[in-house]
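*Asks:* dropping the sequence and predicted coords here.
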Amino acid sequence: MSKWTDQLPEAARDYIGNRRVDEVECVIGDIAGVARGKAMPAPKFAKQTNYYLPNSIFLQTITGEWADNPFDAFTEPDMVMVPDLDTATAAPWTADVTLQVIHDAMDQEGNPVPFSPRNVLKKIIKLYNDQGWTPVVAPEMEFFLTARNIDPNMPVEAPMGRSGRKAAAKQAYSLSAIDEYGKVIDDIYDFAEAQGLEIDGILQEGGAGQIELNLAHGDPIKLADEVFFFKRLIREAALRHDCFATFMAKPIAGEPGSAMHIHTSVVDSKSGKNIFAGPKGVETPAFFDFIGGMQNHLTGAIALLAPYVNSYRRYVPDFAAPINLEWGRDNRTTGLRIPISSPAGRRIENRLPGMDCNPYLGIAATLACGYLGLMEKKGARAEFTGSAYVDEDQIPSTLGDALDAFEADTALIEILGADFHKVYNSVKRNEYKEFLQVISPWERQHLLLNV
């Protein structure tokens, strides 16, 4: 092995074995969380310490258009892409020996590019570290396996199972239901093992062909990287078996939406103790302050947790989706749920993020709101008991309203970064404007001859 491969994580070295690495994919997540970058022969990668991409990649919308540049609109200066070899992992679906390596975006003076989502998350982590804290997160990934959909005008349908019947809804936790597409699940496990990614569990969710994949708790940046990698490997596993995997928040009308619930706790960096639990396991002021920060600032953060017009179709009462910022113990109708746990494992589950959000930004927004609460020390509202679906006016109902709420939360913008907000706002306003120019089938069906 050459020297650079000696620096790789154990799983990547095991994957290579005695073989020669053919190609390295140098990747970075854009605003949407789409993998962008360059692929190059491994010998070339070994000889260089970085490469360059224009900063305009962060202004590309989900449709491929370009948002207005709030900075230098003409020159598109290059960013320096610096590899993080700790993220090196296999691309096991390729025909040759290929590795993926996540890169960090730096400007030409060596400073982190402030609107790179991974850098935004790193900035929030540093705020915690400066206070002597270490945040811990555990994301849950929900997604649908669907039949191939090659015509966007046609509704998305459930996939065909091994029985020859379409996957059925309302089969949550059914092992038989998940066995229907067991070959896809097998490939997900195999790809994850080759990539050194740990799966805490896989289960059938409530929708037809809907799966939940849980990740073990750990470092926020590492977990965001893993969600980023998992989205790609799950899509590849599905394509091997003639179906699609989608992470849309609401791909099928009448079915539940797909969330990325984020469990969060904070430990004291020196003692390793959970700051949400005091003597004899009692809940601490920090615990309530963290909840209060989320209640006070998540309205502004919804634009990051629900980043597309489709995202707001998920916020529907009685579909196991939150429509409020209430908190409750073991209450799945509240936006903020406190799961059953030991005092050492006490955590807050943010149920608002959709699976369509950028994992770096979803985790960054969650931690940013909690951090503001820890600094502001305002405490939380009283615990909500019973069904919180009666209280549904606390979160924006459209992307436009969410972007307005983000713009109004100056404290949230300050810690996420003003430059990041300018770029994110520009991209999302552009996407929203594009959506409003599209005439939907509903409009043609009900308005064409009736109004």
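*Replies:* Received it, and whenever you're ready, just let me know what you need.

*Asks:* from here on, contacts and neighbour counts on C-alpha atoms
*Replies:* Fine.

*Asks:* what sits against the closest residue to residue 377 other than its chain neighbours?
*Replies:* Spatial nearest neighbour of residue 377, chain neighbours left out: residue 289 (5.2 Å); criterion: C-alpha to C-alpha, 6 or more residues apart in numbering. Contacts here follow C-alpha atoms under 8 Å, 6 or more residues apart in numbering; on that basis residue 289 touches 370, 373-374, 376-380.

*Asks:* quick check, nearest of those to residue 38?
*Replies:* Within the contacts of residue 289, proximity to residue 38 (C-alpha to C-alpha) peaks at residue 370, which comes in at 35.8 Å.

*Asks:* which SS state does the closest residue to that closest one other than its chain neighbours fall under?
*Replies:* Spatial nearest neighbour of residue 370, chain neighbours left out: residue 290 (4.5 Å); criterion: C-alpha to C-alpha, 6+ apart. On the three-state scheme (DSSP: H, G, I helix; E, B strand; the rest coil), residue 290 is labelled helix.

*Asks:* okay, now residue 290: neighbour count?
*Replies:* Residue 290 is flanked by 30 other residues according to other C-alpha atoms under 10 Å.

*Asks:* need the contact list for it.
*Replies:* 369-374, 379-380.

*Asks:* for those residues, which single residue is the most surrounded?
*Replies:* residue 370 leads the contacts of residue 290 on contacts (other C-alpha under 10 Å) with 29 neighbours.

*Asks:* got a list of what it touches?
*Replies:* 289-294.

*Asks:* if we use 7 Å, what do you get?
*Replies:* Contacts for residue 370 (C-alpha atoms under 7 Å, 6 or more residues apart in numbering) come out as 290-291, 293-294.

*Asks:* from residue 54, how far off is it?
*Replies:* 33 Å (C-alpha to C-alpha, to the nearest Å).

*Asks:* check residue 111 too.
*Replies:* Going from residue 111 to residue 54 by C-alpha to C-alpha gives 15 Å.

*Asks:* below is structure B, check it against A:
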Amino acid sequence: MSRDSSDHWTDDLPPKAKAYLEGRRLDEVECIISDIPGIARGKAVPASKFARQDYFHLPDSIFYQTITGTWSDAAGAQGFLERDMILRPDMTTASAAPWTGDWTLQVIHDAFDRDGTPVPFSPRNVLKRVVGLYEARGWTPVVAPEMEFFLIARNLDPAQDIKPMVGRSGRPAAARQAYSMTAVDEFGPVIDDIYDFAEAQGFEIDGITQEGGAGQLEINLRHGNPVKLADEVFYFKRLIREAALRHDCFATFMAKPIAHEPGSAMHIHHSVLDRKTGQNLFSDADGAETAAFMHFIGGLQSHLPSAVAMQAPYVNSYRRYVRDHAAPINLEWGRDNRTTGIRVPLSGPESRRVENRVAGMDCNPYLGFAASLACGYLGMVNGITPRPVFEGDAYEGEPDVPEVLGQALDLFEEADALHEVLGRDFARVYSIMKRTEYEEFLQVISPWEREHLLLNV
């Protein structure tokens, strides 16, 4: 049964989407889904057509494409048939597209096979699968992401170095100005549009701060349901890019866009609640740390090395893991210690949580959350005990985060327990797609090689 073509379906939209359209005529609906890199794929359709359709089709090959658009050989035994998937809208995700010239909504869709089975390598389905494993045990996972990104000068030539944007003062953004309100003021017009767009889309920003890099900002989101928060990060990347373009600059979510500057992370805060009582499983009745809390940390320590390929998905991602440069190089855990890969922030018992500082902002948020939650889940289910709490500067320790994408993929491909949680078909497709992408990169000769090897070796 299709939607009411008289447009009464808009009466059931989320409140912010209804408020955005109040007194206006909806022109278009963007039907979108995240591919594996995190790019929005889909179709834009007239609102009248969307009102009459329950689903639309896209070929499953969108999940076999690398970030460059190359097709990987991940189609499986049947071959590259580009079979149509059935994409159904999740109307709870209906959101304004306030930067468009007409009145447009965006709606995130879920991918199904013809028999109604969720497509196992669709990133949103992967995260739903992991959340479902928690729920089957009576647990409710909660996440809170921190999004770091750079505002940069327009870069039209990939051969040119990336430079910080020019602020209101007319000077390029300066580095080493973490938490500076003056630095935030430099980007005031862009930030104003980010707030306005977020308000129109119904997203609650917990705060915006200047980070340590030149033109680097951080946006924190309120904690909540992992799928909902991944949807918001997915939307936010587009929102921030659109706000930047209005002011003649770019927003980039590369893990390491500028040499000698800090990289951009997507720190993920985790807690787990009892579904019946709503109590934080990381604290007992007396407020003390529980075995579940320790086991979650143990799961991150044991399994994150194998999951880094999902949280640091590109060759550039590994340039972020630099000793003494605001990103972890190992998976020690510490209390309020930002040198460790796993941090326990200051908090009361009700908000006790674990922060994963490994994930980069370049990762697909659905897959970044899924990987982190999968590691914690394995720790809780298998009772994994973490190493002793780390005291001091973890940068003085030995690295245990993979140093290059090829090494990370080797670990991922051997991670049988992780594949079982994430889904084996997803693991197969992801591995093939990322190997294809990595091999593409290895065919590129860099300026460093030409400068230092051309006449010297």
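*Replies:* Structure received. Worth saying up front: this structure is predicted, and the values here are computed from it rather than measured.

*Asks:* just the TM-score for the two chains, thanks.
*Replies:* Between these two chains, after superposing, the TM-score reads 0.99 (TM-score structural alignment, normalised by the length of structure 1); 451 aligned residues with a C-alpha RMSD of 0.7 Å.

*Asks:* and the residue nearest to residue 377 of structure 1, what pairs with it in structure 2?
*Replies:* Alignment note: residue 289 of structure 1 maps to residue 295 in structure 2; criterion TM-score structural alignment.

*Asks:* before we move on, what about residue 384 of structure 1?
*Replies:* Going residue by residue (TM-score structural alignment), residue 384 of structure 1 aligns to residue 390.

*Asks:* quick one: the strands in the stretch 251-400 of structure 2, in order.
*Replies:* Ranges of strands in the stretch 251-400 of structure 2, per DSSP state E, counting those that start in this stretch, are 266-274, 333-335, 342-344, 354-356.

*Asks:* mind putting these into TSV with mean neighbour count and distance to residue 225 of structure 2?
*Replies:* Shown next, in TSV, are those (neighbours: other C-alpha atoms under 10 Å; distance: least, C-alpha to C-alpha, whole Å):
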stretch	mean neighbour count	distance to residue 225 of structure 2
strand 266-274	24	11
strand 333-335	22	24
strand 342-344	24	20
strand 354-356	25	16
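
*Asks:* contacts only, for residue 12 of structure 1.
*Replies:* 88-90, 195.

*Asks:* JSON lines for these, including secondary structure?
*Replies:* Output for those, formatted as JSON lines (three-state DSSP):
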{"residue": "88", "secondary structure": "coil"}
{"residue": "89", "secondary structure": "strand"}
{"residue": "90", "secondary structure": "strand"}
{"residue": "195", "secondary structure": "helix"}
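
*Asks:* return the member of those nearest to residue 322 of structure 1.
*Replies:* Out of the contacts of residue 12 of structure 1, the member with the shortest distance to residue 322 of structure 1 (by C-alpha to C-alpha) is residue 195, at 33.1 Å.

*Asks:* circling back to that earlier point, what's near enough to touch the match of residue 384 of structure 1?
*Replies:* The contact partners of residue 390 of structure 2, by C-alpha under 7 Å, 6+ apart, come to 332-334.

*Asks:* coming back round to it: give me the PyMOL select line for the contacts of residue 370 of structure 1, limited to the buried ones.
*Replies:* Command for PyMOL that selects the buried part of the contacts of residue 370 of structure 1, burial taken from 16 or more other C-alpha atoms under 10 Å:
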select buried, resi 290+291+293+294
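
*Asks:* export the contacts of residue 370 of structure 1 to JSON lines and tack on distance to residue 281 of structure 1?
*Replies:* As requested, the contacts of residue 370 of structure 1 are exported to JSON lines (distance: C-alpha to C-alpha, whole Å):
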{"residue": "290", "distance to residue 281 of structure 1": "17"}
{"residue": "291", "distance to residue 281 of structure 1": "17"}
{"residue": "293", "distance to residue 281 of structure 1": "22"}
{"residue": "294", "distance to residue 281 of structure 1": "22"}
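
*Asks:* same check for the contacts of residue 370 of structure 1, but in structure 2.
*Replies:* Checked against structure 2 using both residues aligned by TM-score structural alignment, their matches' C-alpha atoms under 7 Å, the contacts of residue 370 of structure 1 keep these contacts: 290-291, 293-294.

*Asks:* near the counterpart of residue 358 of structure 1 in structure 2, how many other residues are there?
*Replies:* Applying TM-score structural alignment, one finds that residue 358 of structure 1 aligns to residue 364 in structure 2. Using other C-alpha under 10 Å, residue 364 of structure 2 has 26 other residues around it.

*Asks:* so how far is residue 302 of structure 2 from residue 364 of structure 2?
*Replies:* For residue 364 of structure 2 relative to residue 302 of structure 2 (C-alpha to C-alpha), the value is 22 Å.

*Asks:* over to residue 363 of structure 2?
*Replies:* 21 Å.

*Asks:* redo the contacts of residue 290 of structure 1 as CSV? Include distance to residue 274 of structure 1.
*Replies:* Shown next, in CSV, are these (distance: C-alpha to C-alpha, whole Å):
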residue, distance to residue 274 of structure 1
369, 18
370, 14
371, 15
372, 18
373, 16
374, 14
379, 18
380, 18
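
*Asks:* so which strand or helix has residue 156 of structure 1?
*Replies:* Residue 156 of structure 1 is part of no helix or strand when elements are defined by DSSP states H and E.

*Asks:* chain neighbours aside, what residue packs nearest to it?
*Replies:* Nearest non-adjacent residue to residue 156 of structure 1 (C-alpha to C-alpha, 6+ apart): residue 252, at 5.9 Å.

*Asks:* work out the gap between stretch 356-367 of structure 2 and the centre of the chain.
*Replies:* Taking the mean of its C-alpha atoms, stretch 356-367 of structure 2 sits 5 Å from the chain's own mean (C-alpha atoms, centre = their mean, to the nearest Å).

*Asks:* ends of it, how far apart?
*Replies:* For stretch 356-367 of structure 2, the end-to-end distance is 14 Å (C-alpha to C-alpha).

*Asks:* now do stretch 353-367 of structure 1
*Replies:* Stretch 353-367 of structure 1 has an end-to-end distance of 12 Å (C-alpha to C-alpha).
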